[in-house]
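Visitor: just coords:
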């Protein structure tokens, strides 16, 4: 038996017994409740700090799509109202500097809303979708990035085609290194450039040139004469997928000045409110699988670069300047929890809250948004294990911090559904006694005197983190009477760079042991039926699911979601192959095939006795369905009970369409119920 690192920490008590559930006519979650989910994202405060516009995300049952509209709410939570209609799929709200207008993107075009009159209009007629909307300081221009297709004629023209002949479609000639991307499919040739157009509408002016991509966030100089952005404009940029530098673009002359120069990504430049400094994030590239990006500041001319978070062993996910330019607010994950802190230019960092998140909503991944109000308060997406993201306002005093929720978008769902309660716990790894973090979701009406089946759910990445967040897929499994366990084994982020890189060039490995130790820790509590243990996970979690059943027979059944089972074939089929081969492996596959096969679950398929379900999107370019097919056919050859579920048109993000979000846990539960212990 494994030794618990510490006692279970109760995050929330069980609110209703099974009897109380029946009396109050409150039922556990149903599969089609995925269409009732809503969540807030991308808060954007007005310059005066009184009003916040945000994206309200909702599920369209008729179109089977997630859609978004813009809403406004006062900073005290009053006067919640719609700004755009459900006919528009709106996003990227950004205020003009004087607060008189809100620019946003809807259905691929730039729109402007005039606050005083309440009128709105489309001001662009673009051929491609714009991103990263940025107002000039005087409010007369809007800068944005946009893909520019590059038309290329086929190098070969076939002769002999008669007029009116019904020949096959012409061959597609590809010579780009990155030619397809998950969720986007096969990519057209071209590059992303920066444009600027009058705020009242007009013709976009192209500001950048060359066969390079220019994207990401942008920031104007205080006088509006220059734009700062990041790009990789090196000659070998195609083979260096994460390298980038900060550039200054003088708008009138189009002159480019490179401000940073190191091997590694420098990105997200943001000019300080006083116009004197630029903050940015970056890291010196050491070719590690996970590298924490730190926060830096430099003078507006690129001089005097200094690191502000060198003492913080976490990855900076986002940052914003404080209104007084004497510090910044930073967002990072620490021990699975989204954390906001104030980082002064001089002095000690102060953590403010660890409740940021709630955007993932399907599984309990970290991830959230925040913004700064004019008076220094913060608005952020507020996380909970019981619902997706809502908005909250944080007010910091000298000795105290208060957090006040200002939206309640899911109260209708919560009134009629009982959400499984979540407990946090820690345990020690049997490998080296390292503390491992985990959470347990209890089925509604849980009674610890009874015995329950348990599902181990494993996160992907592998360099990501689960945390105390609402997870519809896991909650739906708990609603079917299963205890659900999820943990952050070695390789997970938010526990320091060294912990994340314990699996560098060694994945999977002892992360498997960490997972099994977590199962043992929960089983030791006495309410789990050891004959009804099940395992599932997606992406990297699919890797570890197939790895686990090749190394143990303790699970009654397994469900591997979009797994990788053969690293050799994976790196030569995945969309990010030029990244994976450089950062995840010590050599190219033909240079060290033994390493690739040693860490491939397919190498251990001869040990598998566990009935296994495989579930993958047919348009998954991150972990291609050919991986699933290899494993399915191997299990079929061995006579192991197996089934393959193929999702037509689905990418790696299986939950992108609500019906697929519903189907995934439904098929998992179908498979596990089939192999439950029989009385």
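Guide: Yep, it's here. Quick caveat: nothing in here was measured; it's all calculated off a predicted structure. Numbering: from 1, shown residues only.

Visitor: switch to C-alpha atoms for all contacts and neighbour counts from now on
Guide: Noted.

Visitor: any idea how far residue 324 is from residue 311?
Guide: 24 Å (C-alpha to C-alpha, to the nearest Å).

Visitor: Please apply the same query to residue 450.
Guide: In terms of C-alpha to C-alpha, residue 450 sits 58 Å off from residue 324.

Visitor: what do you get for residue 18?
Guide: Residue 18 is 54 Å from residue 324, by C-alpha to C-alpha.

Visitor: here's the one I want to compare it with:
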């Protein structure tokens, strides 16, 4: 039996899986496995992420590693149509990912795209149905002259265009990813589009004559979250916009006959708070209809976690009976569902209580990565009438070494008697006495906690802190009214829901209400800031990658104008008083709570100037505070940042709450 508890450093021992891909015959499944190891770079040794492609050839076969490289990582496995080859993306040739193909019969992986021809690498790709071509997206190539020019002219120039930056990307130049085609042997690499908007998610039509992709109409403001499906011929001619320029579209799949597409998205009736649905569009006449109109699930969504390798909305899959399989999050749990291409009743498929973080389908067989709140995802296959078969063993060593503290489920009444869902974890070695507790608020606001493994939560509970994490109104997966309830009402009844959660926790016999802390990141950081500027009931706080000033956020965030219009209800030059009235900074003189501020210097979503303003105010007001800045990291650092920085971050959090919440 496992006896150790998780520590910040146990992150280094986690092995995670993602992107399970079934072979065309439905037997073998390829997937990505990621781990952390020390590597040398720039003369220094430091922990870094590595990943490789693994293969399980059958339900009873042990998984084996397929790809090997001394440096870099491999990802995005995709089977050739005949099932004899596996393509993947790898950084083994340098910092930029390139496309490779491995023959399963044996031999070394063959590089398809080359750094000297495509210096910016490959983002996404798809096999041609013949197996003789690929389509892919890329920023293209910078030759030596272009690179030299960029070195001499490193200033950025913008003229009438937004956004000028994007989180995890940095400051834009004039280039946007375009669509390319290349032969299976690496020959005839051809650029197919020349657009002012980014091209992403390319997919060949079943007959191989066309390529679909996601992009924006060039008349749509680039700051808008509207996206569309386009189709172009295999030669790059006849560009056609299929959808109507009013929806947010995240992923899609061709029907087997090529006559229609199923896609995940929404028509933005409630802006970014709109619940994602499954739709079908027919190519012949552009007729579009929703296949899940009364379904409350958030199609394509999954609960937030620090052990997911991707947050991309999950792609639907067609079968040969005109049915579509899709993933959807319902009350914090992502399951698999099936619906006819004409709509109608929705069937829930059996995943044995596992929450799905990735899946693929071949015939009657499904492969999916599934997790619980006590174990990170593993790969499973399921065939109608048969039990699930586990196909990976990535977490076996970790979960046999570390004792996992189980989250306990609860429902309670929030503001207006709305039902709120949450989970709590008792601290390790809890005796009959009372213990400190941390209330953790998720980001978004239209995300959700749920049936997902969170390493950070285990670390906090193992250190002796109880943990309570909830889905207040505004969270996804509880229906449209619930998700939209905070739109243009931040800090109102969502805040009341959080205080109700604190009241519930204060009534537990094992909780010392005088030693309760609050923390959160992004929107959760905003709510932490809102809480400490409106109550002194919390003995300590940790605000991460947060917002405190809605006025400056609108002009400095990569999503500032659109988010401010949509979620806050105004812009600085027309609604100054509204935005300041909703800004925690206005009420900062009321803060008494000792506050730890964590922020990343390359966070373009919630820029670090937000943390600087809050820190300055708290120091001036004499409030105990500490400000930790992480260099070279963006908004997602707590989930995907450099491993050592993630560990350091946890130590800062533990030190702060130990100081203020423990006797």
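Guide: Right, received. Where do you want to start? All of these numbers come straight from a predicted model, not from anything done at the bench.

Visitor: rewinding a little: compare residue 311 and residue 324 of structure 1 and say which one has the larger neighbour count.
Guide: More crowded of residue 311 of structure 1 and residue 324, by other C-alpha atoms under 10 Å: residue 324, with 13 against 9.

Visitor: Helix or strand: which one has whichever residue in structure 2 pairs up with the more buried one?
Guide: Mapped onto structure 2 by TM-score structural alignment, residue 324 of structure 1 lines up with residue 320. Using DSSP states H and E, residue 320 of structure 2 sits in no helix or strand.

Visitor: So residue 320 of structure 2 is in contact with residue 340, correct?
Guide: No - using C-alpha atoms under 8 Å, residue 320 of structure 2 is not in contact with residue 340; the gap is 11.1 Å.

Visitor: still on that earlier bit, list the contacts for the match of residue 324 of structure 1?
Guide: By C-alpha atoms under 8 Å, 6 or more residues apart in numbering, the contact set of residue 320 of structure 2 is 256, 363.

Visitor: again with residue 86 of structure 1
Guide: 68, 69.

Visitor: Doesn't it lie inside a helix?
Guide: No - looking at residue 86 of structure 1 with DSSP: H, G, I helix; E, B strand; the rest coil, it is coil, so not inside a helix.

Visitor: Look up how far residue 604 of structure 1 lies from it.
Guide: Distance from residue 86 of structure 1 to residue 604 of structure 1, by C-alpha to C-alpha: 51 Å.

Visitor: Distance of the counterpart of residue 631 of structure 1 in structure 2 relative to residue 588 of structure 2?
Guide: Taking TM-score structural alignment, residue 631 of structure 1 has residue 614 as its aligned residue in structure 2. Separation of residue 614 of structure 2 from residue 588 of structure 2 (C-alpha to C-alpha): 8 Å.

Visitor: what does residue 186 of structure 2 give?
Guide: Residue 186 of structure 2 sits 59 Å away from residue 588 of structure 2, going by C-alpha to C-alpha.

Visitor: before we move on, what about residue 395 of structure 2?
Guide: Separation of residue 395 of structure 2 from residue 588 of structure 2 (C-alpha to C-alpha): 44 Å.

Visitor: and if you look at residue 80 of structure 2?
Guide: The value you get for residue 80 of structure 2 to residue 588 of structure 2, if C-alpha to C-alpha is used, is 58 Å.
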